[in-house]
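S.K.: No letters, just coordinates:
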């Protein structure tokens, strides 16, 4: 993997292992050379061996001497690497057939539901093209991006923002749990299926990217673990978190690609972004029901829009080894296989959720007041309408105080009173 490249525009040699690339007087140089090839002159960056009129192995290997810059993955480091054009990864015939079959299935599904759908739709003055755009009855447009091979996080973000600026909600489809597009934009993951099964209508389950909101009170009788206490403890607070269908209690039915085509276009399913709380991940993108998103926003008392500026994760940070430039041609090492394996990004584990603090016990009645956020969370956790909520006469925790099957004391207080 080459750590140096020649800039044909400026006539300079660039050392990719240095933080300033060897040119401290050019602060925008990194942004310029890492831009998508579609947005710059394809012959901007040249193999050093070719520039020095030495042997360039690309000329005998079916590639050109012109280069692009990517982030490698070697021994836990993320160095900048120069690789030969024309493309980062050439899709195999099977991948191309999978891509075509999935795109056609999305368009055909939309047609069966009476939705408008069009394939290969130009976006932003034809600088990018959506694989398929499905338009709902209220004019909501969803741009399906079938991405079955690697695409850089910056490209995913750039194309997603371009779609949003043109009134299209992006929906990226992956088949690999390590795909870098996961959690960079609204996404869904399907199984790696033969194209004939996709075209033939075999069930395509959304394995990742779609979640349901669950809210529960953290008491010993709860089937879920506490989000803040270690071990099997219970804190008495109300927790809310997002779960894939298989981990919901009770387990939810899986979402099929046909379901997502319809629901995303009608607004029944919507994208939501949940910022990370304390991990190296910037946040989680997911598709959820509109009702779940509204309830989540009410519980956390905020609305978090989809990011329109890149949010770096720990794994995105570039590593600069500050080495001498290797001027030999490394065309034979351009394959992605020379890098360390990419980590799993589609993790079924909860997101970290949100915890509504437990109310202090025995508050004076004059100051006792349930806030809208507390009321929304308790209503979801206890499974009753907000107007049936009240405070336990013993511990002043929120409970189902009014309506059918109501009581003056919560279960804990009743057990204590009965034990006397």
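M.R.: On my side now, so go ahead. These numbers were taken from a predicted model, which means no experiment stands behind them.

S.K.: going forward, measure contacts between C-alpha atoms and count neighbours the same way
M.R.: Will do.

S.K.: what about residue 115, neighbour count?
M.R.: By the measure other CA atoms under 10 Å, the count of residues near residue 115 is 18.

S.K.: residue contacts, it?
M.R.: By CA atoms under 8 Å, 6 or more residues apart in numbering, the contact set of residue 115 is 134, 135, 136, 137.

S.K.: this is the other structure I want to compare:
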């Protein structure tokens, strides 16, 4: 909240949100310059999946985008609502204003051509071989090529309120009802929408059950445990949810070969967008590769005129 106030945003703690669907309370409500409202939910204690769905849906119905912040990689909000995971920091460091690095929940779009020279694996062949097509997938900042700078919760609070970071849902290839929730840069979101279509946040699924809650009554141990070599620790029985795994992404068909610029007319706008994103250029700089004839960066200042694999082969 202090970060939002320092940047001139309206922010309130434990703020009631009233609207269609009833009344809900956010741990911190931040309002951006254009009226965008982000409800930050600090989830440091266990919460059932139904509670996450219910509170997130009520917030969205009231015009508030929820942002769940957790320190546990087993927490229920992970991939059930827009979320961000941070390190488990002592309260003194948090009170002193130490920045909280986001370990999960924020990703960048990566687009590449699946060739032997690519540093990434094929999405369709189980990571074996190369199909020659264009792949697009979401990656954590440290796993991007080249690596992206880390993102802090303080940054996400500002960018989400200003619209520079958006919450998206990427369905699983095998089960469209499941998938990954994540925060992404607005430019990457626009590129993804051009290639994959709208990314709508799902509604509450009805078939998922809550995690089992158990309690075993034990006598309070009042003895001192200092310097004891054998100490029993309870482990969280819930499965790890933040695995950092790929989302599944998407694969575009093999691009047509062409020996002239006129042959690019058979390339769709989606394919143009994907190739331009993979090469880091504008769509109007595309043309036929002088080596393989497929669409490549052919025009513009310092254009290589061929795919890296074709340039390597000519050497």
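M.R.: Structure received. If you're wondering where the values come from, they're calculated on a predicted model, not measured in any experiment.

S.K.: What TM-score do the two superposed chains give?
M.R.: Between these two chains, after superposing, the TM-score reads 0.84 (TM-score structural alignment, normalised by the length of the second structure); 297 aligned residues with a CA RMSD of 3.0 Å.

S.K.: Most neighbours out of the contacts of residue 115 of the first structure, which is it?
M.R.: residue 134 (27 neighbours).

S.K.: That one in helix, strand or coil?
M.R.: Of the three states, residue 134 of the first structure takes strand under DSSP: H, G, I helix; E, B strand; the rest coil.

S.K.: Map it onto the second structure.
M.R.: Aligning on TM-score structural alignment places residue 134 of the first structure opposite residue 30 in the second structure.

S.K.: How about residue 351 of the first structure?
M.R.: By TM-score structural alignment, residue 351 of the first structure lines up with residue 247.

S.K.: If we ignore the residues flanking it in sequence, what's nearest residue 160 of the second structure?
M.R.: residue 166 (6.1 Å; CA to CA, 6 or more residues apart in numbering).

S.K.: Toward the C-terminus from whichever strand or helix holds that neighbour, list the very next helix or strand.
M.R.: Following DSSP states H and E, the helix or strand that holds residue 166 of the second structure is strand 165-171. Helices and strands here follow DSSP H and E; after strand 165-171 of the second structure, the next one along the chain is strand 179-185.

S.K.: picking that back up, I figured the residue nearest to residue 160 of the second structure hits residue 188, correct?
M.R.: No. At 9.5 Å, residue 166 of the second structure and residue 188 do not qualify as touching, with contact defined as CA atoms under 8 Å.

S.K.: Compare those two and say which one has the larger neighbour count.
M.R.: residue 166 (21 against 18).

S.K.: For that one, list the residues it contacts.
M.R.: Residue 166 of the second structure makes contact with 160, 183, 184, 185, 186, 189, according to CA under 8 Å, 6+ apart.

S.K.: let's see 7 Å
M.R.: 160, 183, 184, 185, 186 (CA atoms under 7 Å, 6 or more residues apart in numbering).

S.K.: Mapping onto the first structure, list which of the residues you listed remain contacts.
M.R.: Among the contacts of residue 166 of the second structure, the contacts conserved in the first structure (both residues aligned by TM-score structural alignment, their matches' CA atoms under 7 Å) are 160, 183, 184, 185, 186.

S.K.: For the counterpart of the second one in the first structure, give me its contacts.
M.R.: With TM-score structural alignment defining the correspondence, residue 183 of the second structure maps onto residue 287 in the first structure. For residue 287 of the first structure, the contacting residues are 186, 209, 210, 211, 269, 270, 271, 272, taking CA under 7 Å, 6+ apart as the criterion.

S.K.: run the last query once more with 8 Å
M.R.: Contacts of residue 287 of the first structure (CA under 8 Å, 6+ apart): 186, 187, 188, 209, 210, 211, 269, 270, 271, 272.

S.K.: just to revisit the earlier point, which part of the first structure lines up with the strand holding residue 166 of the second structure?
M.R.: Using TM-score structural alignment, strand 165-171 of the second structure pairs with 269-275 in the first structure.

S.K.: is it true that residue 86 of the second structure touches residue 102?
M.R.: Yes. If you go by CA under 8 Å, residue 86 of the second structure and residue 102 touch, sitting 4.9 Å apart.

S.K.: No more questions from me, cheers.
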